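S.K.: predicted model and sequence below, questions to follow.
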Amino acid sequence: MKFSKSALLTFAVAASASPTKRQSPGACPSPVRLDASTNVFRQYTLHPNSFYREEVELAVQQISDPSLAAKAAKVADIGTFLWLDTIKNIERLEPALQDVPCDHIFGLVVYDLPGRDCAAKASNGELKVGELNRYKTEFIDKIAEILKRYPNTAFAIVIEPDSLPNLVTNIDQTSCQQSASGYREGVAYALRQLNLPNVVMYLDAGHGGWLGWDSNLKPGAEELAKVYKNAGSPSQLRGIATNVAGWNAWDLTPGEFSRASDAQWNSCQNEKLYVEKFGAALRSAGMPNHAIIDTGRNGVQGLREEWGNWCNVNGAGFGIRPSANTGAELADAFVWVKPGGESDGTSDSSAVRYDSFCGKPDAFKPSPEAGQWHQAYFEMLVRNANPAL
């Protein structure tokens, strides 16, 4: 995902088996121990990571309108998760850990399963089905080694967006059938290896328009809970992440698609309802059920033709800023997981990774490949931010 930056690579330190502990100047004076039975976002502020900060600062330089540029510059100071979506991009992690103060928590997305995102083309990954050993040894193990070198820094990790939800709703597709065993074993391995004292983990659970359908709630919860238990019920798993890179409103009533012809079969018409109802199903299935909700791009509603449309939705705006003040017991925090301005997928129908969702009428065009910086889209998110920047 995202383009390379030589300035960051200059400072990159390759992950190794060395037990040497390295700390940034502002890190805590002693090892961090996160209590995953509590909401750690009440104690820590989501860190504005340096990788996204540089993307935003470069984007601001390209904006000629002074007023818009001033608003865009504020985005650099908003906490956002760093995505590790290839083995090579692990290089981005350690340089970004050099400026994390003690009262911040570093957001991290782990996203590189073999046969990744089996039901879409735009976000297909580097590892092929069957390359589970590479995922374990070259990806998860290397990330774990780095986290162990920074015991005085707090981390919040989102585990493999879209993976297990795809096994619930898209298992009829051959690609998802082929990926299923690798997904389950890979996610369980990630949960075990990243179960560290200074880490709190959230397992991706799609969103209310995906697993929120009445017929999906119980199977979805059981799928996630089974993997959690196969991982040994890791103590640092707090619950789930919802709406990652998504567009659903937190508490819009009636919901965006509440008047659709099939709305009667989905009682989760916003993410608040989804967190409550899916949370109850998770509790019954025996898994922790607190949640973080991605509000990075859901500031404007009523833009999509269908609930499942996910690619570079036209007219979108930045949403609620990261905060632990959600007003809901099961909702730990609003967070920005998806870095606003990085494309969901290309609108070029001749491209190998072209996905038809990126060509739909409600998708922004033109758009570059998934993960590449999308200047026009970023400026739109700034203009349409709600609350305003």
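M.R.: Sure thing, it's come through.

S.K.: when you work out contacts or count neighbours from here on, use the C-alpha atoms and nothing else.
M.R.: Will do.

S.K.: so where do the helices sit in the chain?
M.R.: 6-11, 50-61, 66-75, 93-96, 132-134, 141-149, 163-169, 174-193, 214-230, 271-285, 375-383 (DSSP state H).

S.K.: list the buried residues for the last one?
M.R.: In terms of neighbour count (16 or more other CA atoms under 10 Å), helix 375-383 has its buried residues at Gln375, Tyr377, Phe378, Glu379, Met380, Leu381, Val382, Arg383.

S.K.: Leu217 versus the fourth one, what's the distance?
M.R.: Read that as Glu379. Using CA to CA, to the nearest Å, Glu379 is found at 37 Å from Leu217.

S.K.: could you do Ala190 as well?
M.R.: According to CA to CA, Ala190 and Leu217 sit 24 Å apart.

S.K.: putting a second one here so we can go through both:
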Amino acid sequence: MGEPVPRLGLRPLWSDPDSLARRQLAAYENSGRTDLADALRPLAQAPTATWFTGDAPRERARALTTAAAAAGALPVLVAYDVPGRDCGSFSAGGAADEDAYLAWVGELAAGIGDRPAVVVLEPDAVAAAVTGCRDLDARARLALLRRAVGVLTALPATHVYLDAGHPGWVRDLPALAGALRAAGVDRAAGFALNVSNVQPTDATVAYGRRLSRLLGGARFVVDTSRNGAGAPVATGRVEDWCNPPGRRIGRVPSTLTGVDVVDAWLWVKRPGESDGSCRPGEPAAGEWFEEYALALVGV
């Protein structure tokens, strides 16, 4: 007997042909810098998620999912526009209020339509509601996410994973499980772990298993984009999570995980794109960071 069909199906994950990493790879190739091109190629050609923030998302989501469907591939989208996003830190922003957010989610859903897609919903939003951040009404945040889950799961071929932070953040798993239930994880495909973080895969899976048991066997996906060297020693400083030095790319994205409760290894964070202007001279969040990208592949 062969391997069972993955929960997300047999389609390969979508690799954006116009990503910033692909553009950098092309620039190296065109300039004859074959050593750097060869080093960067595994990062540049891997499937990565596409992040959707404040701009009107409908047409962009339609173009992405249409291109992926035509290629027989499964795109991963990140919905990242919740009010009070990132607790006002380097990726601060988000919709102006709840009504604006739900309208935005509706536009994203309209763009996806009936085409297959994975949506990782609101990195950090649930974990921040558990640990607290300034001016955040946790109950209202979780209720809003539940409504967003309802909009997206009404689509016929969309798999929604609620972000749940990472093992280095929320230690109180019963509290996290309760927050995920309030946010609608029971209606979703499951939850996501380690988004934009660097916790080791084995530790993250163990953490996810414990959380899954508290949620009645919920399944999950793991961001492996930058965890190939594991997590740095925690210092409590911004270096722990914002363009953390000494990291490497991790497991290649795949829906064939070999782990019973893990639906996929994903590169949710696009490696090589900055977490933010964490230190002088570093690019803003989402911009290409050439030096950091090369460090992730050992250059």
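M.R.: Sure, I can see it. Predicted model only: the values in this text are computed from it and were never measured.

S.K.: look up how far Trp250 of the first structure lies from the counterpart of Gly258 of the second structure in the first structure.
M.R.: Aligned counterpart of Gly258 of the second structure in the first structure: Gly327 (TM-score structural alignment). Look at Gly327 of the first structure and Trp250 of the first structure: by CA to CA, they are 11 Å apart.

S.K.: and Arg304 of the first structure, by the same measure?
M.R.: 16 Å.

S.K.: that older thread, mind putting the helices of the first structure into JSON lines with distance to Gly359 of the first structure?
M.R.: What follows is these, written out as JSON lines (distance: least, CA to CA, whole Å):
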{"stretch": "helix 6-11", "distance to Gly359 of the first structure": "33"}
{"stretch": "helix 50-61", "distance to Gly359 of the first structure": "25"}
{"stretch": "helix 66-75", "distance to Gly359 of the first structure": "27"}
{"stretch": "helix 93-96", "distance to Gly359 of the first structure": "33"}
{"stretch": "helix 132-134", "distance to Gly359 of the first structure": "32"}
{"stretch": "helix 141-149", "distance to Gly359 of the first structure": "35"}
{"stretch": "helix 163-169", "distance to Gly359 of the first structure": "21"}
{"stretch": "helix 174-193", "distance to Gly359 of the first structure": "22"}
{"stretch": "helix 214-230", "distance to Gly359 of the first structure": "28"}
{"stretch": "helix 271-285", "distance to Gly359 of the first structure": "26"}
{"stretch": "helix 375-383", "distance to Gly359 of the first structure": "15"}
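
S.K.: mind checking those helices for the one nearest to Cys311 of the first structure?
M.R.: When those are compared by CA to CA, helix 375-383 sits nearest Cys311 of the first structure, at 11.7 Å.

S.K.: hang on, the earlier thing: more neighbours: which of Arg304 and Trp250 of the first structure?
M.R.: Trp250 (24 against 21; other CA atoms under 10 Å).

S.K.: hmm, the more buried one is touching Val275, no?
M.R.: No: the pair Trp250 of the first structure / Val275 is not scored as a contact, 9.6 Å apart, by CA atoms under 8 Å.

S.K.: so who does the aligned residue in the first structure for Val120 of the second structure touch?
M.R.: Taking TM-score structural alignment, the alignment pairs Val120 of the second structure with Val158 from the first structure. Residues counted as contacts of Val158 of the first structure (CA atoms under 8 Å, 6 or more residues apart in numbering) are Gly107, Leu108, Val109, Val110, Met201, Tyr202, Leu203, Asp204, Ala241.

S.K.: any idea how far Val158 of the first structure lies from Val199 of the first structure?
M.R.: Distance from Val158 of the first structure to Val199 of the first structure, by CA to CA: 11 Å.

S.K.: next one: His290 of the first structure
M.R.: From His290 of the first structure to Val199 of the first structure the distance is 15 Å (CA to CA).

S.K.: of the contacts of Val158 of the first structure, which belong to strands?
M.R.: Judged by DSSP state E, the subset of the contacts of Val158 of the first structure located in strands is Gly107, Leu108, Val109, Val110, Met201, Tyr202, Leu203, Asp204, Ala241.

S.K.: sort out which of those are buried, if you could.
M.R.: Looks like these have Gly107, Leu108, Val109, Val110, Met201, Tyr202, Leu203, Asp204, Ala241 buried, using 16+ other CA under 10 Å.

S.K.: quick check, the fourth one in contact with Asp85.
M.R.: Read that as Val110 of the first structure. Yes: the criterion here is CA under 8 Å, and Val110 of the first structure meets it with Asp85 at 6.5 Å.

S.K.: count of residues packed around Gln45 of the second structure?
M.R.: If we define neighbours as other CA under 10 Å, then Gln45 of the second structure has 15 of them.

S.K.: whoops, I mixed them up, Pro17 of the second structure
M.R.: 12.

S.K.: same check on Leu273 of the first structure?
M.R.: Neighbour number of Leu273 of the first structure under other CA under 10 Å is 17.

S.K.: ditto for Leu121 of the second structure
M.R.: Neighbour number of Leu121 of the second structure under other CA under 10 Å is 26.

S.K.: same check on Phe191 of the second structure?
M.R.: Neighbour tally, Phe191 of the second structure, other CA under 10 Å: 26.

S.K.: that one matches what in the first structure?
M.R.: Match for Phe191 of the second structure (TM-score structural alignment): Ile240.

S.K.: Gly276 of the second structure too?
M.R.: Looks like Gly276 of the second structure aligns to Gly345 there (TM-score structural alignment).

S.K.: mind checking how far the residue lying closest to its match once chain neighbours are set aside is from His104 of the first structure?
M.R.: Using CA to CA, 6 or more residues apart in numbering and skipping the chain neighbours, the partner closest in space to Gly345 of the first structure is Ala370 (3.9 Å). With distances taken as CA to CA, Ala370 of the first structure is found 29 Å from His104 of the first structure.
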